[in-house]
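> Show me how the following folds:
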Amino acid sequence: MSGLTVDSTARAQAAAVRSGEISAAELLELHLDRIEERNPELNAIVSLDAERARAAAAVADQAQASGEELGPLHGLPFAVKDTHALAGWRTTYGSPIFAESVADRDDLLVERIRHAGAVFVGKTNVPEFAAGSHTFNTVFGVTRNPVDPTRSAGGSSGGAACALASGMVPLAEGSDMGGSLRNPASFCGVVGMRPSLGRVPEWPLYNQWESTSVGGPMARNVGDLALLLSVIAGPDPRAPQALGDPGSSFAPPLHPASLAGLRVACSVDLSGALVVDHEVAAVVRASATRLSDAGAAVVETAPDLSLADDTFRTLRAWHFQAKLGRLLAEHPTLFKPSLEANIRAGESLTGADVARAYAQRTALSETMRLFFGDHDVLLLPTSQVPPFPVEQEFPETINGQEMPDYLAWMRSAYFITVTGCPAISIPAGRTSDGLPVGIQLVARHGADRRLLEVAAAVEALLASSTP
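From the prediction side, this is the model:
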């Protein structure tokens, strides 16, 4: 058998299957062994079905033997976020209301991954209806951090990030409204990207014009992330707001951007808008120093995002009430208190409130358009805190300052959400306790390929400084 391991890059694993160095069935068994080893403690993958996966791997190997055209993910084991429908598989949304629900079709994002040749093994755990950046629910329980199981894996794509970081799968997908691809990436030491609005179309949606949440890729390195983005990006007639660039335009190999002369705006706290843990802030500053030493033109500045908090909170509450209000009325005892409160907040919103939020979002988009006329990327913390104790729903204090609710500690992520710009979290350091810390790079709307190239260069730079 090949010397390949589950910790090899996704590109290396895909190439090995394609070349016949390893079969899809053999690759699957390697991953099932890792799942058996790590998942009982971490609880990242739920609704695991090893026999169904083995049958799919056998089909993949037969297709290859028959000379069929192979997709870019052919033979790669894959687990789907449990808020995304996977036909024939239990899809619970982390809610007791749907604890036994089985999907009768694939979501568009999953459909693309299936057509690319992936072998599905199960789902990845989520918070209830993907609300909050800590992954726990009453159906499956809590997902633990793979670096330190006493800590949170983040969320809402926490199961995905944990499974990826621990080698249970080579790639992962998720969704991001307030940081759900970026925060767990930072917590688990992997790469997570929130693409530009319209880059990864989603279907079906209750409202195709609601655009705070987007689907996106996660991987253990930027090159692997580009591979998955190339599969899930691109237009679809069912998604009227999809951007027109084909997915193939994001495929590796990446050509890392030159850091010499790269115009980097850096802000640890968005001009005082964020409370950031001291150790996280130190990692951001150290990363900026490394970029400057490599020839980047680093300046300490930030766009004015003072409208972002009200904008995000208004649109989030409106969205949650519109999507989940009827379910809450029918099942008033089956929602966690923080989610119920968010839905209730939407009940009192007026048309004028929503109109104000969209006007503010338009202004924020214009602010960023002008800002990126003078800067190539914006460097920020991904999360304002390192992974917090798994028993907490959210960090109650940062640097001794009390957080008013379960959203306030995620501003570094959700302030970027409402700009519509692409953002990527890459591993950048560790706390004194060895916990992962990511930095967030943001680029102008539509510049996803350029952002990947910059991220690849920064990833290589920071890796070269790691002992």
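
> okay, CA-based contacts and neighbour counts for the rest of this
Will do.

> longest single helix anywhere in this structure?
If you go by DSSP state H, the chain has its longest helix at helix 308-330.

> and that helix, which residues are buried?
Residues of helix 308-330 classed as buried by neighbour count (16 or more other Cα atoms under 10 Å): 308-321, 325, 328.

> can you pull out the strands in the stretch 151-300 of the chain?
172-176, 191-194, 214-219, 263-266, 297-300 (DSSP state E, counting those that start in this stretch).

> Which residue is the nearest non-sequential neighbour of residue 271?
Distances taken as Cα to Cα, 6 or more residues apart in numbering put residue 302 closest to residue 271, at 6.4 Å, once the chain neighbours are dropped.

> What is the nearest of the buried residues of helix 308-330 to residue 26?
Residue 26 lies nearest to residue 320 out of these, by Cα to Cα, at 42.9 Å.

> what packs against the host helix or strand of residue 450?
Using DSSP states H and E, residue 450 falls within helix 448-464. Under the contact definition 3 or more Cα pairs under 8 Å, 6 or more residues apart in numbering; DSSP states H and E, helix 448-464 sits against helix 222-232, helix 278-293, strand 423-430, strand 436-442.

> Following up with a second sequence; could you model it the same way so I can compare the two?
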Amino acid sequence: MTDITALTAETMAAKLRAREMSASEVLAAHRTRTVAQEPTVNAFVTLDWDAAEARVAELDAMAARGEFAGPLHGLPVAIKDCFETKGLRTTWGSKSFENHVPDYDALHVARLRNAGAVITGKSNTPEFTLSGQTTNLVAGTTRNPLNPQKSVAGSSGGAAAALAAGMAALADGSDLGGSTRTPAAWCGVVGMRPTSGLIPYGPNPSPFDGLSVPGPMARTVRDLVLMLEVMQGNAACQPLGFWQSLPRLAGLDNPPARQTGRVALSLSPFGASVEPSVQAAIAQAETLCRGLGWQTAEDAPPLEPLMAHQDVIRGQCALQIRAALQPEMALAGESFRTACAQAEGRSLAELIAYQATRARVWTEVCAFFERYDFALWPTATGMPFSADLRDGEITEDWRTVTLTPPLELPSVSIPFGQSADGMPTGLHITGPKGSDARLLQFARSIERALKG
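All right, here's what the predicted structure looks like:
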């Protein structure tokens, strides 16, 4: 008998629409899987099976009448616990919001719900998303389902773990500095940070700042685009809009239109020291790309100057969250307190210096993408570290994922080989701003070539 939780979300959706299985059966399979896996993995802050059961009953009644809610009809979806969910606890991983139950959905959550998604629970996140380790004082630590001693990174670690463990068909995440991409890499799934504005973020603690954005996560590129089609599209309340071609599942398997026919590949981008077995895994991308007809060159976009401003970037985001949500700082954990402290002593001159660097790098990166269609490198510089490390003990060099968000560049991580410890490695693919549709076509072509 086929394990429902092992099916792709696309296949699951097709079987639900053909009435080869019911939404109740799909939910029951995921609930059984969650009951078995969750005590070890701890991917969720909150689960609400009663609400999910009520929702699938509605959806099955619709299907019996030949009606379907939308493309995600009956699919169990995990929502990151930094996005509001109507009637379902939303904590931000913070003791200040431990009992907070919103009376509305975040904009993209409402879109998912309207498309037929069955929200089973809230996936774990570090407090206010500001850590590379998914742990907090509300729910504890999420562990990697592929090896529970290992980390899922952060901050969308609960989402990646739920997908890898078969506890959800799809999951959303947020990405400020790699938060969908690194967890995806270490859990062997797919995570995307879209161009800012492709998915409207509302309510947004920093509405005029495109650094943190919602992003889809899934087990395949096609599943990711199935979810993205529902999440994406401009909204009148959004200061940041999107005016390029929208990614679509139809045509995803077509090769991307080539602007230059060249891709850049770097095994040690931005001066990073990348673990040798990670380099060896990602090095195979060159042969694969050439086999697909791409010219390759050893190169990377000139993002290194932004490294001098990382504390300003992270600290600015922390203070914006603190101002918008006003948590009780006496209840805050180490990671959030540290992020706020990094910013409090900064001057306006330092912020202006960052913006000047950002403008200069933007011009240089635009020129870079006139020479290349896409840039490829390892998603993470090292192998997954222990799930029990505190922030100050983590040695991962995050520059491979933190330098693209200030320029709002679309990026996706897809599974690509293994490191020496037998854990997955991720191939990071970045394109010019607004190239999301072509980027995902390219990622899909890599995924298909890997699977033969």
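
> What would you report as the TM-score here?
TM-score of the superposed chains, computed with TM-score structural alignment, normalised by the length of structure 2, equals 0.95; 451 aligned residues with a Cα RMSD of 2.1 Å.

> rewinding a little: matching the residue nearest to residue 271 of structure 1 against structure 2, which residue comes up?
Superposed on structure 2 with TM-score structural alignment, residue 302 of structure 1 falls opposite residue 300.

> quick one: its match and residue 265 touch, right?
Yes. Between residue 300 of structure 2 and residue 265 there is a contact at 6.7 Å, judged by Cα atoms under 8 Å.

> quick one on the thing from earlier: the match of residue 302 of structure 1: what secondary structure?
In three-state terms, and counting by DSSP: H, G, I helix; E, B strand; the rest coil, residue 300 of structure 2 is coil.

> gap between it and residue 430 of structure 2?
Between residue 300 of structure 2 and residue 430 of structure 2 the computed distance is 10 Å (Cα to Cα, to the nearest Å).

> Just want to know which of the two has more residues nearby.
For the pair residue 300 of structure 2 and residue 430, the greater number of neighbours falls to residue 430 (28 against 24), based on other Cα atoms under 10 Å.

> shared neighbours of residue 300 and residue 265 of structure 2, anything?
Both residue 300 of structure 2 and residue 265 are contacted by 375, 376, under the criterion Cα atoms under 8 Å, 6 or more residues apart in numbering.

> Contact partners for the residue nearest the centre of structure 1?
Of all residues in structure 1, the one closest to the mean position by Cα atoms, centre = their mean is residue 181, 1.6 Å from it. For residue 181 of structure 1, the contact set (Cα under 8 Å, 6+ apart) comprises 155, 156, 157, 174, 175, 192, 193, 194, 216, 217, 218.

> For residue 315 of structure 2, which non-adjacent residue is spatially closest?
In this structure, residue 315 of structure 2 finds its nearest non-sequential neighbour in residue 343, 4.3 Å apart by Cα to Cα, 6+ apart.

> Aligned counterpart of that neighbour in structure 1, please.
When structure 1 is aligned by TM-score structural alignment, residue 343 of structure 2 is paired with residue 346.

> Can you classify its match by secondary structure?
helix.

> got the contact list for it?
314, 317, 318, 319, 320, 321, 322.

> ok, now how distant is it from residue 380 of structure 1?
Look at residue 346 of structure 1 and residue 380 of structure 1: by Cα to Cα, they are 30 Å apart.

> now do residue 164 of structure 1
23 Å.

> same question, residue 440 of structure 1
Counting by Cα to Cα, the gap from residue 440 of structure 1 to residue 380 of structure 1 is 5 Å.

> Repeat that for residue 64 of structure 1.
For residue 64 of structure 1, the distance to residue 380 of structure 1 - Cα to Cα - is 44 Å.

> More neighbours: those two, which one.
residue 380 (27 against 20).

> Trace that one over to structure 2, please.
Match for residue 380 of structure 1 (TM-score structural alignment): residue 377.

> show me the contacts for residue 51 of structure 2.
Counting by Cα under 8 Å, 6+ apart, residue 51 of structure 2 makes contact with residue 120.

> Can you give me the distance of it to residue 66 of structure 2?
Residue 51 of structure 2 is 23 Å from residue 66 of structure 2, by Cα to Cα.
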